[in-house]
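In: Sequence below, structure please.
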Amino acid sequence: MLGHVRGKRSAVTCALKCGNACLGDVCNDSENNYFRDIVEGQISRRSALGLGLAGALTLAFTGGEKAQAAGLSQAVKSAAPSKLDFTPISPVNYTVDEFTVPAGFSWRPIIRWGDPLFHDAPAFDGANQTPEAQARQFGYNNDFSAIIELEGSQGRKAMLFANHEYTNNNIMFSDAEMAADPARIRAIARAAHGLTVVELERKNKNAAWAYVKGAPRNRRFLLDTPYELTGPAAGSALLRTNDDPSGRRVLGTLGNCAGGVTPWGTILSGEENFNGFFRATGTSAQDKRYGLADKPTGNGWELDDPRFDTRTPGYENEANRFGWIVEVDPLDPTSTPKKHTMLGRLKHEGANVHVAANGRVVAYTGDDERFDYLYKFVSRDAYRAGGTAADREHNKTLLSAGSLYVAKFEGSSPAAEVDGTGALPADGAFDGVGQWLPLVLDGKSAVAGMSTEEVLVYTRLAADKAGATKMDRCEDVEPNPITGKVYVACTNNSNRGKAGYAGVDEVNPRALNRDGHIVEITEDGGDQTATAFTWNLLMLCGDHTQGDTVYFSGFPKEQVSPISCPDNLAFDSKGNLWISTDGAPSGIGYNDGLFKVTLDGAERGKVEQFLSVPRDAETCGPIVNDEDRHVFVSVQHPGEEGSFAAPNSYFPDYVPTGTAAGTGQFAGPRPAVVQILPTAHAK
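Out: Model (predicted):
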């Protein structure tokens, strides 16, 4: 990975998480028009950028077991000045194995890898793991997290959701274990994937949360958990296998990354790097476009289960059954989770839902691959805000029918002014207009030569034909609950502008983009169902002290915290943007962290670092409850560059090395969901 890894970004992450995607061929070698600059005279920049938020917005909030929709005026009224004031921390060197928070705050884990979820689950013993134990315990590498407070509990009970993206076997198991019984190790790793729902409780609204072992709603979603396929592609011949001739029932979910909470109180989770779990022929256009190849996988599951080898007769379509948005009801432990084909099949980072003024539901999602695309789904039916059980059941069907679009961006500056350095064009901003190009309209294909089923199963190929804009890895995509504007984290793209690849354009203006940027979108008239929008770049990330060309909406670059590789996004009640990073800032190498960004007023573009995660870790799944001054993050793959025998991290328990096997203690790192709260609350 020499030349591809930036700062403290680990080659281990690249190998295990995405199968060294940066070293392979770019999946998108299409000839579609990825960008069209607008020369002066073709469009008035003033009129194009003045679309504004003209219409009323309906914004979704979740609260307890009933979800409500509120108008914009109510949302603004609730956005009192944030109580989450803090003194920003300084960047932490990537060799430091500490979880660092601002003065006056403390941190503690809520739940860690291996913590038992059920009364019959054994306590975690890192030296004596079994597949059966892991299936009853919290999984590994939790990424997205969500907390839904339970109605009537006065803020004392909640449900926590977390997904488990992949495993780091090198720090989970000893070399001797892996050599002696590799099949057992693979079985434990499979049980460490999937999803978790677990109940939380606390003494009062200021206190720290603790998870409840054996709570009736606790649940683990494993690789044998059935999922229902919904939408137009459900039942398609493209989704049928020997085990499921109906094409409607999939076992398990894989590679789950970011997600979102719906207005009706369910959880959405994106299946991202699913291709790395399958061995395939790798010869078809579809296989190549999705990065499926004829080589042994890093997990080796094809040695144990034929469905992970799509060369096996009867399992040719198994990989088509992954790469979807998954919906889970955390309040009903007997419910069947869903995979929604209407949102398309791609490397979903996640999906986030907004209720438009006309009541229709809009979901934004990014395809986390170099030169892939940004998507939007608009529901056919309207959201019901009544709050009854019948309303909630209706709302749980909204993602099954509607229209799917992909984004095309156009710039306001001549192409010659976007030179790849990140320097601003003459008009002083990276901005322009855009269109949502239809892929499926009202359940019917809008792409010539492709059926609706083909568009949804091979969405990337459909978007190529439509002429979407090639982006620098769209990760999390979040609508702002206060303004309705949409924010897109483009994490990086080290191939941008290289020979044989797409060049720079105004929405992706830096060649060899290793630090990433944030796109801000305003839908036409403030209507999330519109097919036109304006956009600008909120920031070009990096560290100006290292010579990086950076831009923070005009805020002085000397007064911001260095930030690189934006990944997950969140908002506080005031509408400030919070960014978690995966790759850390620039060349000198800092630990990843969580950052607050002011979006409005004189301090628009001001970046302040709130926390730093331990050595080798990634910051994921931020939740910001600024009213209570509580923040939550998932800490993924801490100490991943170490080994079982020589750990690089001891997070979160910091158990001393040499702890005896069989004691239930583990002298090594454990991914965890962490809460940060005022020190006075933590006592």
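
In: going forward, measure contacts and count neighbours with C-alpha atoms only.
Out: Noted.

In: now the strands for the stretch 501-650 of the chain?
Out: Counting by DSSP state E, counting those that start in this stretch, the stretch 501-650 of the chain has strands at residues 517-523, 532-540, 566-571, 577-581, 593-597, 607-612, 618-625, 630-636.

In: closest to V76 out of the ones you listed?
Out: Counting by C-alpha to C-alpha, V76 lies closest to strand 566-571 out of the strands of the stretch 501-650 of the chain; the figure is 13.5 Å.

In: Distance of the residue nearest the centre of the chain relative to W107?
Out: Centroid check for the chain by C-alpha atoms, centre = their mean gives A258 as the closest residue, at 2.4 Å. To W107, A258 is 22 Å away according to C-alpha to C-alpha, to the nearest Å.

In: One more: P647?
Out: If you go by C-alpha to C-alpha, the gap between P647 and W107 works out to 22 Å.

In: now do E520
Out: Look at E520 and W107: by C-alpha to C-alpha, they are 32 Å apart.

In: S379 now?
Out: Counting by C-alpha to C-alpha, the gap from S379 to W107 is 40 Å.

In: and what of A237?
Out: To W107, A237 is 50 Å away according to C-alpha to C-alpha.

In: More neighbours: which of the two?
Out: For the pair A237 and W107, the greater number of neighbours falls to W107 (20 against 13), based on other C-alpha atoms under 10 Å.

In: and that one, what does it touch?
Out: The contact partners of W107, by C-alpha atoms under 8 Å, 6 or more residues apart in numbering, come to 99, 101, 674-677, 682.

In: Then P585?
Out: P585 touches 7, 515, 542-543, 562-565, 591-592, counting by C-alpha under 8 Å, 6+ apart.

In: The strands of the stretch 501-650 of the chain: which one's closest to D120?
Out: Per C-alpha to C-alpha, nearest to D120 of these: strand 630-636, 25.8 Å.

In: now for the helix or strand hosting E132, which elements pack on it?
Out: Per DSSP states H and E: E132 is located in helix 131-134. Applying 3 or more C-alpha pairs under 8 Å, 6 or more residues apart in numbering; DSSP states H and E, we find helix 131-134 packed against helix 182-191.

In: so what does the helix it packs on touch, helix or strand wise?
Out: helix 131-134.

In: Helix or strand next in line after the helix it packs on, which one?
Out: Following helix 131-134 in sequence, per DSSP H and E, is strand 142-149.

In: I'd say T225 and L251 touch.
Out: Yes. Taking C-alpha atoms under 8 Å as the definition, T225 is a contact partner of L251 at 5.3 Å.

In: One more, so I can put them side by side:
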Amino acid sequence: MLPTDKSRLLPLLPTHPAGRAAVTCRYRCGDACSHEAPNTSDNPYFGDVVGQVLDRRKVLKAGAVVAVAGAGLGVVGSGTAAAAPAPAAPRTHPLGLDFEPVAPNDLDAVVVPTGYEQDVLIRWGDPILPGAPEFDFANQTAAAQSAQFGFNNDYCALVRVPGTRDRWLMVNNHEYTSESFMFLGWDADDPTREQFEIGLAAHGLSVVALDQDRRGRLAVRLDRHYNRRITMNTPFDVRGPAAGSDLLTTSADPDGVVVLGTMNNCSGGLTPWGTILSGEENVNQYFGNADAVTDPVARARLARYGFPAGTTERKWERFERRFDLARDANEANRFGWIVEIDPLEPGSNPVKHTALGRFKHEGANVIVARDGRVVAYMGDDERFEYLYKFVSDGKFKKGDGRFAREHNKKLLDTGTLYVARFTGDSPPEEIDGSGTLPADGEFDGSGEWIPLARNDRSFVDGMTAEEVYVFAREAGDAVGATKMDRPEDVEPSLKSGRMYAALTNNTQRGQAGREGATEVNPRVANKHGHVLELEERRGDNTGTRFSWRLMLVCGDPNSPDTYFAGYDKSQVSPISCPDNLAFDSAGNLWISTDGNALGHNDGLFAVPVAGRERGHVKQFLTVPAGAETCGPIIDDDHVLVSVQHPGEVDGASADNPLSHWPDGGDSQPRPSVVAVYRTR
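Out: Model (predicted):
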């Protein structure tokens, strides 16, 4: 329910064009939204790439909306209630969506629907290793942070401990550090070595054991066997076709097979074999002096990935040579990968998978295709970048025995990497950039997955296979991939096999010298984003042909440029900047937002993807002002969300906190994981 204490409202402060605070842009992505997007390639307009128009009745209308079967979602109910968009046609809530939507707000609180309660499971700095000290904001050390929950938790996943019914391992990404919110008296021009080392330890991932009681409530366990911190000092094995490449060798690793650390881990995915895939995203901002690299090809490639000239925000290059590109330019190529962590084997080295390509990975999500091969879908989270998929050579083995798991953990080492090209089915003149629907009533069309490389074979003229994997953006440019509006989380539905992608926003679309509206990205100056639905031809996730449609065009439902799968817009919750995606056990899509450009706090939303309620967006919760909603888990017993960077608004800092969530009083804000439970 909504808190009534109006003193907990935070002021509305200046934000970047897409709605996020400027200070968040500085720390999270190196202020990418204030710079030109690095994709300057002249790819052809997507409507001209394939000279054909689909017969929509054959490809999309036939069976495109199929009733989703499945058990009800206990945490959000399965009862019925009147929810009538038209008085003459009362409807029942779909399975799992029996809740009253939360109203948009600006409160310094997590707000959940009536009939639900919430607990803070874990906060930045809470001990996770036995013997770790309690958090002391004013007296932090790198040694303590290495044994405590990291900063700015993002993706969250649960893996059941084998042989138990009530024990889980929770895995969390720690995307980035916001030093002015971490340290009193922070001097951006003169950070200390201890602050640098705390920053290294605050990045990475945490693995934390959870106990579940008879009521379904979760609690952290300081488990000596499973609990683990993965930081910027953890060794990672490099595997796949680019392992050992000259492009990955450095003075510290002349063989190019071991990388120290992982950084800017955003979203991720849980594999069918029980490991975690985590995406390294805005890694460019951590490396300084790209302008001092003398090789012109290397400099151009650094520019394509947005590596900055001169010094960085955090000044890490002052303390370790690996962050100084003037001393070792190849260090840049060792980050920007999908990494795999096995929480059930705490002594194992995590892996960087080169076969999945290098770019600004939001994450990777896997589905087992009909023939047993596994398919991973991925987005490159920057304006005008691309959607990718990987299809394994090997086939998935069922079972959770050691032999099957070890086999399955190698599936991402060999296979084919693809990039997406989209074609609209409407005349170009009907896509005018305003968001007005074309004459056929939908933004939709066809597309193809273009192969880039398979193992040691390149399909891109002028590039070796190793170059394709290390510089996947260049490969996408070369084959004419479709430029998208920040493709973030890409999630296949395990019920229907369809893929859903969050396109968060792109305020540069249609600006001078930039690509204008296309049917798959239909608005210029797109500040609210949209959600894409993609269906492989004949339901084969390993194929190269697909049909697509925009399920949601986000923003204010009262605005004519929004679309909610044809649902009555007067009945939906306003939604802006879709980011992470998840599915519940009934097949409903859940969407978390990042940078709400409607002037309210970010939140978590649910929407049916099939049936009469398809497109009926309902807001389930909101997070505190300045925070982002991340890493949702929608389980039958609970909903988990990562509340990232609470209180991170312009004008705030550790010396001037404008949020006191989650502890209240005069406490500092702390990124945390929140569990929500049904009480009625």
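
In: one step back: contacts for the strand or helix carrying the residue nearest to the centre of structure 1, please.
Out: Following DSSP H and E, one finds A258 of structure 1 within strand 256-261. Applying C-alpha under 8 Å, 6+ apart, the contact partners of strand 256-261 of structure 1 are 62, 143-146, 163-165, 194, 267-273, 348-353, 476, 568, 620-621.

In: can you check stretch 530-540 of structure 1 too?
Out: 48-49, 51, 422, 429-437, 507, 515-524, 549-553, 605.

In: Onto which residues of structure 2 does that stretch map?
Out: Using TM-score structural alignment, stretch 530-540 of structure 1 corresponds to residues 543-553 of structure 2.

In: Strands along the stretch 401-550 of structure 2, start to end?
Out: 415-424, 444-454, 457-458, 484-485, 487-492, 499-503, 530-536, 545-553.

In: Export those to TSV and append columns for distance to L218 of structure 2 and mean neighbour count.
Out: Shown next, in TSV, are the strands of the stretch 401-550 of structure 2 (distance: least, C-alpha to C-alpha, whole Å; neighbours: other C-alpha atoms under 10 Å):
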stretch	distance to L218 of structure 2	mean neighbour count
strand 415-424	39	25
strand 444-454	42	24
strand 457-458	48	18
strand 484-485	37	28
strand 487-492	26	30
strand 499-503	29	26
strand 530-536	32	23
strand 545-553	34	23
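
In: In the stretch 201-350 of structure 1, mark out all the strands, start to finish.
Out: 210-211, 219-221, 226-230, 249-251, 256-261, 267-271, 325-328, 338-340.

In: any chance of those strands in CSV, plus distance to D309 of structure 1?
Out: Formatted as CSV, those follow (distance: least, C-alpha to C-alpha, whole Å):
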stretch, distance to D309 of structure 1
strand 210-211, 38
strand 219-221, 22
strand 226-230, 20
strand 249-251, 15
strand 256-261, 20
strand 267-271, 18
strand 325-328, 22
strand 338-340, 21
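
In: So which of those is nearest A180 of structure 1?
Out: For A180 of structure 1, the closest of those is strand 219-221, at 28.1 Å, according to C-alpha to C-alpha.

In: How about residues contacting that closest one?
Out: 117, 135-138, 194-198, 252, 333.

In: ok, so of those, who is nearest A70 of structure 1?
Out: Among the contacts of strand 219-221 of structure 1, and counting by C-alpha to C-alpha, the member closest to A70 of structure 1 is V197, at 27.1 Å.

In: and the aligned partner of that closest one in structure 2, helix, strand or coil?
Out: Under the alignment (TM-score structural alignment), V197 of structure 1 pairs with V207 of structure 2. Of the three states, V207 of structure 2 takes strand under DSSP: H, G, I helix; E, B strand; the rest coil.

In: surely V207 of structure 2 meets V171?
Out: Yes. Counting by C-alpha under 8 Å, V207 of structure 2 touches V171, with 4.6 Å between them.

In: Would you agree G247 of structure 1 is in contact with T230?
Out: No. Between G247 of structure 1 and T230 there is no contact under C-alpha under 8 Å: 10.3 Å.

In: More neighbours: the two, which one.
Out: Neighbour count, other C-alpha under 10 Å: between G247 of structure 1 and T230, G247 has more, with 22 against 19.

In: who are the neighbours in contact with that one?
Out: Going by C-alpha under 8 Å, 6+ apart, the list of residues near G247 of structure 1 reads 229, 234-241.

In: mean deviation of the strand holding A258 of structure 1 from structure 2?
Out: On superposition with structure 2, the mean distance recorded for strand 256-261 of structure 1 (mean C-alpha distance after the TM-score superposition for structure 1) is 0.3 Å.

In: mind checking how far that strand is from the chain centre?
Out: Taking C-alpha atoms, centre = their mean, to the nearest Å, the mean C-alpha location of strand 256-261 of structure 1 is offset from the chain mean by 5 Å.

In: Over in structure 2, find the residue span it aligns onto.
Out: So strand 256-261 of structure 1 sits over residues 265-270 in structure 2, by TM-score structural alignment.

In: Check stretch 225-239 of structure 1 too.
Out: Residue span in structure 2 matched to stretch 225-239 of structure 1, by TM-score structural alignment: 234-248.

In: Give the buried residues for the matching stretch.
Out: Buried residues in stretch 234-248 of structure 2, counting neighbours by 16 or more other C-alpha atoms under 10 Å, are found at 234-244, 247-248.

In: same question, stretch 343-354 of structure 2
Out: In stretch 343-354 of structure 2, counting by 16+ other C-alpha under 10 Å, buried: 343-344, 349-354.

In: Any idea how far apart the tips of it sit?
Out: 21 Å.

In: Show me how far it is from its chain's centre.
Out: Per C-alpha atoms, centre = their mean, the centroid offset for stretch 343-354 of structure 2 relative to its chain is 20 Å.

In: Kindly report the same for stretch 425-444 of structure 2.
Out: Its chain's C-alpha centre and that of stretch 425-444 of structure 2 lie 28 Å apart, by C-alpha atoms, centre = their mean.
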